[in-house]
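Q: Sequence first, predicted model second:
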Amino acid sequence: MDDEQVARGTGDEVAVVRRFNRSYTQRVGALEDSFLGTGMPLGTARLLFEIGTEPGTTRDLRARLGLDSGYLSRLLRRLETDGLVAVVPDPDDRRRRRVDLTAAGRRAWADLERRSVDRARDLVAPLTARQRARLAAALAEADLLVRAATVALERVDPTSDLARTAVAAYVAELDERFPGGFDPGPAGTASDPDAAGLAGPSGAFVVATSDGEAVACGGVRTLSSGAGGGVGEIKRMWVHPGWRGAGLGSRLLRHLEGVSRDLGHREVRLDTNGTLAEAVAMYERAGYRRIPRYNDNPYAEHFFAKRLG
């Protein structure tokens, strides 16, 4: 298998995904002009469902559904014309527009939900209980892997709202998992002293997003510089618990190593707590070697380093 096949998937893997796409879109009614008999095409019905499930601003909807602003505007105009949604200025920020269902929209949403449940129930009805369990497990795994494959890794300002949201989740998990809790100090707040080190030009902070939500994060900062290359450190690496097991942690780690290399580092270091056994195992699989303590982090128990090619 050559490098391109590894990066893009083998022909067999691609064929399986394409066959599933054809089969599934046909059987769930995605090809019909009137999705599930609602009188709306799939795109419009999907947007109605999203608004009814989690109302928000047009920006929220674009991020969650991956739609460009022009297409989203056309879909919203149809829903407005049909009296199903109301698009008004957001009271929290008049520059943004908020989208909510009208009373008629809530009735249409409930009808769409009922039709969707009925279609799914009819689809699995011919299967035995064991087959339904296998299908549910397979689809859950497929959903996780497809979402992991489409996660976006983006450098952001470490003081941005998105970065603070990710760091807050990271801090909350450490506080829950560490036997004595975790005191982050001002980490993730406007007065975070470490944020400057994770900003350019000597550092970077990366957030992984799916449907507009932060699902992983990590930063790189420069520990030392030199003519032969500097030494970097990976900090605040976190993956949402619901995303573990899909390879996102390893992907993020490789990405951060690349960021560190781009910053001119010949070596990258990191530390972790023994409670985070899965993180220790991941670092060892990725070729990190154990080294003596190199910082005064009171929560760190294991220290690693890796030469960057």
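A: Received it, and whenever you're ready, just let me know what you need.

Q: When you work out contacts or count neighbours from here on, use the C-alpha atoms and nothing else.
A: Noted.

Q: can you give me the end-to-end distance of stretch 239-253?
A: Terminal residues of stretch 239-253 lie 11 Å apart, using C-alpha to C-alpha, to the nearest Å.

Q: just how off-centre is it within its chain?
A: For stretch 239-253, the separation from the chain centroid amounts to 9 Å (computed by C-alpha atoms, centre = their mean, to the nearest Å).

Q: What residues sit buried inside that stretch?
A: Across stretch 239-253, burial judged by 16 or more other C-alpha atoms under 10 Å covers 239, 240, 243, 246, 248, 249, 250, 252, 253.

Q: Pull the residues that contact that stretch.
A: For stretch 239-253, contacts defined as C-alpha atoms under 8 Å, 6 or more residues apart in numbering pick out 144, 145, 148, 153, 170, 215, 216, 217, 218, 238, 282, 286.

Q: What segments of the stretch 201-309 of the chain are helices?
A: According to DSSP state H, counting those that start in this stretch, the stretch 201-309 of the chain carries its helices in the segments 248-262, 277-285.

Q: any chance of those in TSV, with distance to residue 128 too?
A: Compiled in TSV, the helices of the stretch 201-309 of the chain are given as follows (distance: least, C-alpha to C-alpha, whole Å):
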stretch	distance to residue 128
helix 248-262	34
helix 277-285	36
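
Q: take the one below as the second:
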Amino acid sequence: MVDQEIAQVRRFNRTVSQRIGALEGSYLALGRPLGEARLIFELGLADGSDLRDLRGRLGLDSGYLSRLVRSLEAQGLVEVRPAPEDKRVRRIGLTDAGRAAWRQYDERSDQLASSLLEPLTVSQRSRLLAAMAEIERLVRAANIEIGVEPADSADSRECLEAYYAEIDRRFEGGFALDGGNPFDPGDAIPPSGWFVLARLQGEAVGCGALKRLDVRTGEIKRVWVSPKVRGLGLAERIMGRLECVARNAGFTTLKLDTNRVLTEAHALYRKLGYRETERYNDNPYAHFWFEKAV
């Protein structure tokens, strides 16, 4: 990044925060700062939430969230209770007064949006809305975090199960776990292997694995991206993270295989510099084999 790029982002942030009223102590002139207003609106959209899930969705520090909740409780707008299914989990929801406040914020948010669009020509509105959609898409991409995690965690298993279900639908003849393409979570325990998980606002949305074949060779497996975040370049980022892990582990070559129906995967591998090579395993579901020097 260059200084001009950083300066542009900061100018954009200043312009937007001022225009939407984020600097005011009473957001939308309803007597509460933006943090409290945002929490009320999120609770109204979700019809209540576990506090832990809420913190993950909004990316809030636990201490700050606690202060917001206490303030809204004191105003009679929210109530916190143990979850019926697990008393250790705390759920938060809007009271009747909170739902009334939510309706006010919903109405005034529409008015604010209209005030942004009304001064513009039809052409300018179209340009602004298209730019907003693109910014939203790219900011979502920037909010995705990728890290090495255990392959047998609940989130990892959920991603792997989604991966298996998808290839079962797409492969000719389906897919069976015991059909000759094994992957055990134990294969992803360093130094035998690694597993990476991608998260967006606390939710697992993608994964990938790296398995050691020998001292200098690793194999990439189980790269999957949730349909809800496809088009954000996440598969390429997961591949890049796995390649970084491979280099740090001392690997000089990476291999992978793929099925003939996964044409989007073929295009990604070639884009990233993988070249087609001879068969290196007996995976019955593979029709193409690739490798790359790292």
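A: Sure, I can see it. This structure is a prediction, so every number in the text was calculated from the model and none was measured.

Q: Could you count how many residues lie near residue 19 of the second structure?
A: Around residue 19 of the second structure there are 12 other residues, counting by other C-alpha atoms under 10 Å.

Q: Identify the residue spatially nearest to the equivalent of it over in the first structure, adjacent ones excluded.
A: Residue pairing (TM-score structural alignment): residue 19 of the second structure is matched to residue 27 of the first structure. For residue 27 of the first structure, the nearest residue in space outside its immediate sequence neighbours is residue 123; the separation is 7.9 Å by C-alpha to C-alpha, 6 or more residues apart in numbering.

Q: Which helix or strand contains the counterpart of the one you found in the second structure?
A: When the second structure is aligned by TM-score structural alignment, the residue opposite residue 123 of the first structure is residue 116. Assigned by DSSP states H and E, residue 116 of the second structure belongs to helix 96-117.

Q: ok, and what's touching the helix or strand following that helix?
A: Stepping forward along the backbone from helix 96-117 of the second structure, the first helix or strand reached (DSSP H and E) is helix 122-142. Applying C-alpha under 8 Å, 6+ apart, the set of residues contacting helix 122-142 of the second structure from outside is 117, 200, 232, 233, 234.

Q: swap the cut-off to 6 Å and go again
A: Where contact means C-alpha atoms under 6 Å, 6 or more residues apart in numbering, the residues beyond helix 122-142 of the second structure that reach it are residue 232.

Q: centre of the chain versus stretch 259-278 of the second structure, how much separation?
A: Using C-alpha atoms, centre = their mean, the distance between the centre of stretch 259-278 of the second structure and that of its chain works out at 24 Å.

Q: follow-up on the earlier one: so how far is residue 122 of the second structure from the match of residue 123 of the first structure?
A: When C-alpha to C-alpha is the yardstick, residue 116 of the second structure and residue 122 of the second structure sit 13 Å from each other.

Q: Repeat that for residue 271 of the second structure.
A: Taken as C-alpha to C-alpha, the spacing of residue 271 of the second structure relative to residue 122 of the second structure amounts to 39 Å.

Q: Quick one: neighbours of residue 78 of the second structure, just the number.
A: When neighbours are defined as other C-alpha under 10 Å, residue 78 of the second structure has 23 of them.

Q: Alignment lookup: it to the first structure.
A: For residue 78 of the second structure, the aligned position in the first structure is occupied by residue 85, per TM-score structural alignment.

Q: give me the number of residues near the closest residue to that match other than its chain neighbours?
A: Distances taken as C-alpha to C-alpha, 6+ apart place residue 101 nearest to residue 85 of the first structure, at 4.3 Å, with adjacent residues excluded. Counted with other C-alpha under 10 Å, residues neighbouring residue 101 of the first structure total 23.

Q: And residue 101 of the first structure? What does it align with in the second structure?
A: Using TM-score structural alignment as the criterion, residue 101 of the first structure maps onto residue 94 of the second structure.

Q: picking that back up, could you dump the contacts of stretch 239-253 of the first structure to TSV with distance to residue 270 of the first structure?
A: Shown next, in TSV, are the contacts of stretch 239-253 of the first structure (distance: C-alpha to C-alpha, whole Å):
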residue	distance to residue 270 of the first structure
144	28
145	27
148	24
153	20
170	16
215	21
216	17
217	15
218	11
238	13
282	12
286	13
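
Q: Buried by neighbour count, from those: which ones?
A: 145, 148, 153, 170, 215, 216, 217, 218, 238.

Q: How far does the helix holding residue 116 of the second structure sit from its chain's centre?
A: Remark: helix 96-117 of the second structure is offset 27 Å from the chain centroid, using C-alpha atoms, centre = their mean.

Q: List the buried residues in it.
A: Result for helix 96-117 of the second structure [16+ other C-alpha under 10 Å]: buried residues 98, 99, 101, 102, 105, 108.

Q: Next: stretch 237-254 of the second structure.
A: Buried, per 16+ other C-alpha under 10 Å, within stretch 237-254 of the second structure: 238-239, 241-243, 245-247, 249, 251-254.
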